[in-house]
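# the following comprises the amino acid sequence and a computationally predicted model.
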Amino acid sequence: MSSPGSPAPATSRDRRRWAQYLVDERSEARVYRELADRREGEEREILLALADAEGRHEAHWLELLGGEPGKLPAPSVGSRLLGWMARRFGSIFVLALAQNAESRSPYDSEPFATSRMAADEKIHGEVVRGLAARGRRRLSGTFRAAVFGANDGLVSNLALVMGIGATGVGAQFVLFSGIAGLLAGALSMGAGEYVSVRSQRELLEATEPNDHADDVLAELDIDANELALVYRTRGMTEDEALAHAREIVGRAQGEEAAVVRTHERSTDHEVVGSALGAAGSSFLFFASGAIIPVLPWLFGLSGVAAIVLALALVGIALLATGATVGLLSGAPPLRRGLRQLAIGFGAAAITYVLGLVFGVSVG
């Protein structure tokens, strides 16, 4: 008889479950090692440490099984998807999926898993979250522009052609309206992005320290000068500002005068990026989304057939953009995809109904 609090004797179902855990742990360890092969430095070390931890869990299930089973089940769908993506795509997508997988560990309710293993999985989730966050920060600006630009184009132009198409006008008019909506929206997005980035760069230039005072540093009194006030306005404490000012003036009066500066150039300009580059990207991203609802009319379809095909094409694109956002943000991809779909089709439905209400007769 088992002691109080200990798991009941293992059944054949238990052993099948252990075997599944075993292959999944091996699969996850392999994913982390494949990702580590593409990284270097600290990130590589972290990924290899995660792989080693999965190896410890693997050893636990091997011990319970009494050694390597003669036949093992296939890895779970999630584990296979992670492995496939690790071999073909960037680490950010794989880590985002791994973050979800680690957060759904079955060990909390598994009587044959140790409490340490359950704790490990929670910690692994936070480690993977941190690694994924690094990747998200690296692509956040470009990704945001791409997804929101394309999504705006999809939704706005779908709503436009649905509304125009519902009025009963000819296919050529719907096509012209869609192309006009594409150009108007893309130009508006590009112009808005240009003004936004340009204004932000000008604001940074106005607030960035300059070199106007560099030439007079050597003339200052090392013990009585206002240079410390400059550094206090930049966030230093009074003591830090006084010490730094004395050091700068001392260097300026010595042999290092040629390399002394009152400021360091900010890197914010590089982070903000080019106004023209941002405008061009926004134009292209919006246009890439806005062209999709117009394709049926562009290829000669009209009426209900064109509307149905436009809805299908845009639906696929909305699901893809929503799922991508969900994947990279660590949220369920399907839920985010369906949310995007509902928003896009909701906007199209409203304009379609308005088109029916104010429709023209086809004569």
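On my side now, so go ahead.

# all contacts plus neighbour counts: C-alpha atoms, from now on.
OK.

# stretch 223-230: end-to-end distance?
15 Å (Cα to Cα, to the nearest Å).

# so how far is D268 from E208?
10 Å.

# then G41?
Remark: distance between G41 and D268 (Cα to Cα) = 26 Å.

# give me the more crowded residue out of these two.
A side-by-side neighbour count of G41 and D268, using other Cα atoms under 10 Å, places D268 first with 13 against 8.

# in addition, the following structure is provided for comparison:
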Amino acid sequence: MTAPAQPTAADRRQWARYLVEERAEGAVYARLAARRDGEERQILLALAEAERRHEQHWLDLLGEEPVRLPKAGLRSRMLGWMASRFGSIFVLALAQSAEARSPYDSEQHATAAMRADEKVHYEVVRGLAVRGRRRLAGSFRAAVFGANDGLVSNLALVLGIGATGIAPQFVLFSGIAGLLAGALSMGAGEFVSVRSQRELLAATEANDAADASAGDLDIDANELSLVYRARGMSEQESLLRAQRVVTAAQVGARRASTGAVGTHVAHSDHDIIGSDWAAAVSSFLLFASGAIIPVLPWIFGLTGFTAIVVALALVGIALLLTGAMVGILSGGPPLRRALRQLAIGFGAAAITYALGLLFGVTVL
């Protein structure tokens, strides 16, 4: 749509704001692209170029570069700062939320193409964010689960013990014991889980033993095709492959294909699962990082109701932060996720505190 004959001062101010926002968004995509390679880099550079087209639209309406431009919004400046330093899925998730709230749907001076562009940009950024979430899913889930488990379980423990009226040093000892017991349990559980998965994969992955002895087989009567059928190939494909392998082996070729069926997948699965020791250590540290927070008031000498209130405040902040982060990365409302996390954690703590009051003791 063309500019009005005599745009008002309010129009020009709004166009200037759109101009700086488009520049800021383009800079975010350019900075993210600088930290990536391959297809993702090309996609992000294309998004940055699209933002430059939108920027040019507002420049054309303004007629020239304004002498003074307003600052970009806080969200855009924060995204730009994060993109230049981290370039993480967290930035893409925030960019996805920003693209979902395009102001052009109700802006008469934006073109229909620009409105369509913004909807496409949202889907593109969402697709990139989904890729990142898939890569992050396992480790992020383990991090949130480990830290939250430490927060909630140890808060419940120290509040339950503290409500009985027992001496502060025993509350502190119980908190430290709960931290170590829980962290060791988490670490051991992850070690056993990952080691078991790796052993299961090792028992099921293919090897080259049958192919290596193919040169000694009778080309017309052998069971090599059954190996490939057992690995999931159809009967016809198995026969063709067996014939190629035997023929190649008999003329001196080392192998007729790049590898046994399933070998690549097995190695990829090993890489995805990761190291058993790394999983155990990270689970131990993540649980401990959450479990230490409820104990801090007693570590620093606080006692009684004051220690309980401070522990609740510290854990509440941590629960809100982890819940909000889950919301941002999942594309959901951060506040709702944060409050849900807080309600679950405080609910568990309230139950154990009530039980502590019920079974309270009198310290002589």
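Right, received. Where do you want to start? In this text the structure is predicted, and so the values were computed from the model without any measurement.

# and D239 of structure 1, what pairs with it in structure 2?
For D239 of structure 1, the aligned residue in structure 2 is Q236 (criterion: TM-score structural alignment).

# just after the longest helix along structure 2, pick out the following helix or strand.
When structure 2 is parsed with DSSP state H, its longest helix is helix 112-163. For helix 112-163 of structure 2, the following helix or strand on the C-terminal side (DSSP states H and E) is helix 168-204.

# please identify the buried residues of that next one?
Residues 168, 171-172, 174-176, 178-180, 182-191, 194-195, 197-198, 201 are the ones in helix 168-204 of structure 2 that count as buried (16 or more other Cα atoms under 10 Å).

# could you do stretch 8-24 of structure 1 as well?
18-24.

# need the residues you listed in a markdown table with distance to M162 of structure 1 and secondary structure, can you?
Shown next, in a markdown table, are the buried residues of stretch 8-24 of structure 1 (distance: Cα to Cα, whole Å; DSSP: H, G, I helix; E, B strand; the rest coil):
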| residue | distance to M162 of structure 1 | secondary structure |
| --- | --- | --- |
| W18 | 54 | helix |
| A19 | 53 | helix |
| Q20 | 49 | helix |
| Y21 | 50 | helix |
| L22 | 52 | helix |
| V23 | 50 | helix |
| D24 | 47 | helix |
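
# could these go into JSON lines alongside distance to R339 of structure 1?
Output for those, formatted as JSON lines (distance: Cα to Cα, whole Å):
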{"residue": "W18", "distance to R339 of structure 1": "37"}
{"residue": "A19", "distance to R339 of structure 1": "37"}
{"residue": "Q20", "distance to R339 of structure 1": "33"}
{"residue": "Y21", "distance to R339 of structure 1": "33"}
{"residue": "L22", "distance to R339 of structure 1": "36"}
{"residue": "V23", "distance to R339 of structure 1": "34"}
{"residue": "D24", "distance to R339 of structure 1": "31"}
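
# show me which of the residues you listed is closest to G355 of structure 1.
Distance to G355 of structure 1, by Cα to Cα, is smallest for D24 among these, at 53.4 Å.

# what does L48 of structure 1 align to in structure 2?
Under TM-score structural alignment, L48 of structure 1 pairs with L45 in structure 2.

# now the helix or strand hosting its match against helix 112-163, angle please.
Using DSSP H and E, L45 of structure 2 falls within helix 38-62. Between helix 38-62 of structure 2 and helix 112-163, the angle comes out at 120 degrees (axes from the mean of the first three to the mean of the last three Cα atoms, to 10 degrees).

# tell me the helix or strand right after helix 38-62 of structure 2.
Downstream of helix 38-62 of structure 2, the next assigned helix or strand under DSSP H and E is helix 74-85.

# for F284 of structure 2, helix, strand, or coil?
Three-state assignment for F284 of structure 2 (DSSP: H, G, I helix; E, B strand; the rest coil): helix.

# that one: what's it in contact with?
The neighbours of F284 of structure 2, taking Cα atoms under 8 Å, 6 or more residues apart in numbering as the test, are 183-187.

# ok, the match of L48 of structure 1 touching Y29?
Yes: L45 of structure 2 lies in contact with Y29 (Cα atoms under 8 Å); the separation is 6.6 Å.
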